[in-house]
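Asker: Sequence and predicted structure are below.
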Amino acid sequence: MEYETVDLDEESGSVLILDQTKLPGKAEMIKLRTAKEIWDAIYLLKVRGAPAIGVAAAFGIYVLARRTAQKETDFDSFYNSFKKQKEYLDSARPTAVNLSWALNRMDQVCRQAHAEGKSVAQIVDRLGREAREIKEEDIRVCRAIGENGLSLLKPGDGILTHCNAGQLATCRYGTATAPIYLGQERGYHFHVFADETRPLLQGARLTAYELYSSGVDVTLICDNMSAMVMKNGWVNAVFVGCDRVAANGDTANKIGTSVVATVAKRYGVPFYVCAPTSTIDLDTPAGNEIKIEQRPGREVTEMWYKEPMAPQGIKVFNPAFDVTDHELITAIITEHGIARAPFWKSLAEMKNVTV
């Protein structure tokens, strides 16, 4: 885990990412230079996890703006290209709010610098500083989420997590795994159960990989085993990440999260969602208004098999995310504190905290 999930190579004018589609078999850093390469990397899950997607998008639009500025020194022409590239990158994945959040933040910086009379070259320089700040913020935010999450745990606890909301989904610490990493540093000796997370196996390929590599006591389980480990009393808390939080506290996370939340409710296990405030979308009143990304059927029928494991031509329903009802959520852990019901009030307060 000495690799950076997302980084910037100023010399070559490219975004550097750890290609997560190659894990756990191979740790490979790749360079993204063009808008198509950046879009593909986000859509094809070479970089994934809401915070990491946001950082990659910020670095990406900066790299593209720097290249545009070499040809377009007039602001109107430069900004026209900037807007097209921003909209193109924003179309890569619809559910994770951090993608549009980061791109809109970069757009605001661009327009503000122009309003201040800055040249195109100066605007590009400011965009670079903002992109680097978004990455540094992510690291600070994840650590703060970890501290807040750790306050809900005690040494020796069993923790279950779904998908990958770890270091690989962020720039460091992760969101749902941040309390685990901080506890590891402080001798808490947690035991973690990682759901494999069908159909893309982020829990098996990524969460199990990074926790095991870091010396955490982790056990991999199939998704349909979560009820058994909870019923056995082996799980004291569930920690998951999320890609979007609606104003009422409904959360969109990797498909299967709502199942885990329902099971946790049945067995009285606290269910915590770890969410940077950048994922809180107060403009979306409830989860039924969150657009859910639909993925190709081959991810279910053949992606991980030598031979297809379903009848040829079978219909496949493959949503990337589901929505967990706020009534199933014990608390939402942010960098500014822990939000509890009524979420419409506590989330608005968290969102409006200034630092």
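Answerer: Arrived safely, thanks for sending. Since we're looking at a predicted model, the values are computed, not measured.
Asker: switch to C-alpha atoms for all contacts and neighbour counts from now on
Answerer: OK.
Asker: Do a quick rundown of the strands in the stretch 151-300 of the chain.
Answerer: Ranges of strands within the stretch 151-300 of the chain are 158-161, 191-195, 217-221, 237-240, 244-246, 251-254, 271-274, 280-281, based on DSSP state E, counting those that start in this stretch.
Asker: and Val124, which of those strands is closest to it?
Answerer: With C-alpha to C-alpha as the measure, strand 280-281 is the member of the strands of the stretch 151-300 of the chain nearest Val124 (28.1 Å).
Asker: Relative to the whole chain's centre, how far out is that closest one?
Answerer: The chain centre lies 13 Å from the centre of strand 280-281; the measure is C-alpha atoms, centre = their mean, to the nearest Å.
Asker: For that strand, enumerate the helices and strands it packs against.
Answerer: strand 244-246 (3 or more C-alpha pairs under 8 Å, 6 or more residues apart in numbering; DSSP states H and E).
Asker: what residues does the strand it packs on touch?
Answerer: Strand 244-246 is contacted from outside by 95-97, 251-253, 275, 279-287, 290, using C-alpha atoms under 8 Å, 6 or more residues apart in numbering.
Asker: so who does Phe317 touch?
Answerer: Contacts of Phe317 (C-alpha under 8 Å, 6+ apart): Gln294, Gly297.
Asker: take the one below as the second:
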Amino acid sequence: MSEIRSPALHWQGDALALLDQRLLPAETHWHRYDDADGVAQAIRDMVVRGAPAIGIAAAYGIVLAARQLGDNADPDRLRPAFATLAASRPTAVNLFWALDRMREAAATLQGQALIQALDDTACRIHQDDLAMNQRLAAFGVGLLPEGGVIYTHCNTGALATGGHGTALGVIRSAWAAGRIRGVIAGETRPWLQGSRLTSWELMQDRIPVTLVVDSAAGHLMQRGQVQAVIVGADRITANGDTANKIGTYALAVLARHHGLPFIVAAPCSTIDPARADGHSIEIEERDGAEVRRIREQQLAPHDVEVANPAFDVTPAALITAIVTEHGVIPAPDTDKMAAHLRYAESTHD
């Protein structure tokens, strides 16, 4: 069995190790999983997060389920594992894309041949994601204003993917090319991915980063301290509407008001052509305790009612461009999205 390591995931052939991103940057701790139920729980609990990384982890979860079945492994016996992993988080389409690829790999095989095919497919998903990130970043660099300071939201770097990152990958490549001056990272309540993860990743790369509370974004744009916004995506519909971490829609509205480019960076696997627009996207509602406290620190009355949507939807009309590993979709709409997917399919190896 293959062994593959990236910043957030380590496939060991017989187990999956995941970096516990809930503890960063204060503590670095890896958990080891040897069954699909454990991987599903890790996805649900946000040990691993970021749409591409969730898809990769779920693929390995299917391999683990098949390994437990051994010579008895077949597509029918794997159905419970597929269902458990599919139910772990509903909004990110990469999860379902990866599971579909694993389902196709398992369709006509049994036993050890099935296990090997699943292992090969999961490893390919993992390795392909890194290569995809680098191609996406190359297309995205030119979208960022030269000499600008770039605002980003949540975490879209190596921790959220197979390596390099999507929106943060574009930022990394733009910095290496000398195109940008620095980054502003919104803290991203309630899980604080911007403060805990994005600022940490950028500092590791010695890329100048300033951390701000989410509600400071409008003030900074008003004062001319932001030249563009770039974010990732968890699901993009056929018309270009984009579901991403809660707070993204507000940033898009602010960017439009201030005349700033608003760019979405995501792989083609994040595009869901079966959904016409963002109205049909299921938005994950998480436990209110995530807002009432941070770890053990109580921030609000323990019984206050909380609305805690994990994502929001940014209409395509507010998006300057979507960049994927196959190029740039300016001012996305249904026709442009469909043409991009056709082109991606025609160039698929």
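Answerer: Done, it's in. Quick caveat, the model's predicted, so the values are computed rather than measured.
Asker: for the strands of the stretch 151-300 of the first structure, which one sits closest to Ala348 of the first structure?
Answerer: Taking C-alpha to C-alpha, strand 280-281 is the member of the strands of the stretch 151-300 of the first structure nearest to Ala348 of the first structure, at 8.7 Å.
Asker: That closest one corresponds to what range in the second structure?
Answerer: Alignment of strand 280-281 of the first structure against the second structure: residues 271-272, by TM-score structural alignment.
Asker: for stretch 127-143 of the first structure, same thing?
Answerer: Alignment of stretch 127-143 of the first structure against the second structure: residues 118-134, by TM-score structural alignment.
Asker: Tell me how far stretch 218-228 of the first structure lies from the chain's centre.
Answerer: Counting by C-alpha atoms, centre = their mean, stretch 218-228 of the first structure is centred 22 Å from the centre of its parent chain.
Asker: Please point out which parts of that stretch sit buried.
Answerer: Neighbour-count burial for stretch 218-228 of the first structure flags Val218, Leu220, Ile221, Asp223, Ser226, Ala227 (criterion: 16 or more other C-alpha atoms under 10 Å).
Asker: Pull out the buried members of the contacts of strand 244-246 of the first structure.
Answerer: 95-97, 251-253, 275, 279-282, 284-287, 290.
Asker: What distance do you get for Val304 of the second structure to Arg293 of the second structure?
Answerer: 11 Å (C-alpha to C-alpha, to the nearest Å).
Asker: With neighbour numbers in mind, choose between the two.
Answerer: Legend: neighbour count by other C-alpha atoms under 10 Å for Val304 of the second structure and Arg293, higher for Arg293 (15 against 10).
Asker: show me what contacts the more buried one?
Answerer: Arg293 of the second structure makes contact with Leu299, Ala300, according to C-alpha under 8 Å, 6+ apart.
Asker: Aligned to it, what sits in the first structure?
Answerer: With TM-score structural alignment as the criterion, Arg293 of the second structure lines up with Glu302 in the first structure.
Asker: and the gap between its match and Gly146 of the first structure?
Answerer: Distance, Glu302 of the first structure to Gly146 of the first structure, using C-alpha to C-alpha: 37 Å.
Asker: Then Cys110 of the first structure?
Answerer: From Cys110 of the first structure across to Gly146 of the first structure, the span is 32 Å (C-alpha to C-alpha).
Asker: about what we covered before: would you mind giving the strands of the stretch 151-300 of the first structure as CSV with distance to Ala41 of the first structure added?
Answerer: Shown next, in CSV, are these (distance: least, C-alpha to C-alpha, whole Å):
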stretch, distance to Ala41 of the first structure
strand 158-161, 25
strand 191-195, 24
strand 217-221, 27
strand 237-240, 23
strand 244-246, 20
strand 251-254, 18
strand 271-274, 24
strand 280-281, 24
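Asker: Arg172 of the first structure is nearest to which of these?
Answerer: Of all the strands of the stretch 151-300 of the first structure, strand 271-274 sits nearest to Arg172 of the first structure, with 14.3 Å by C-alpha to C-alpha.
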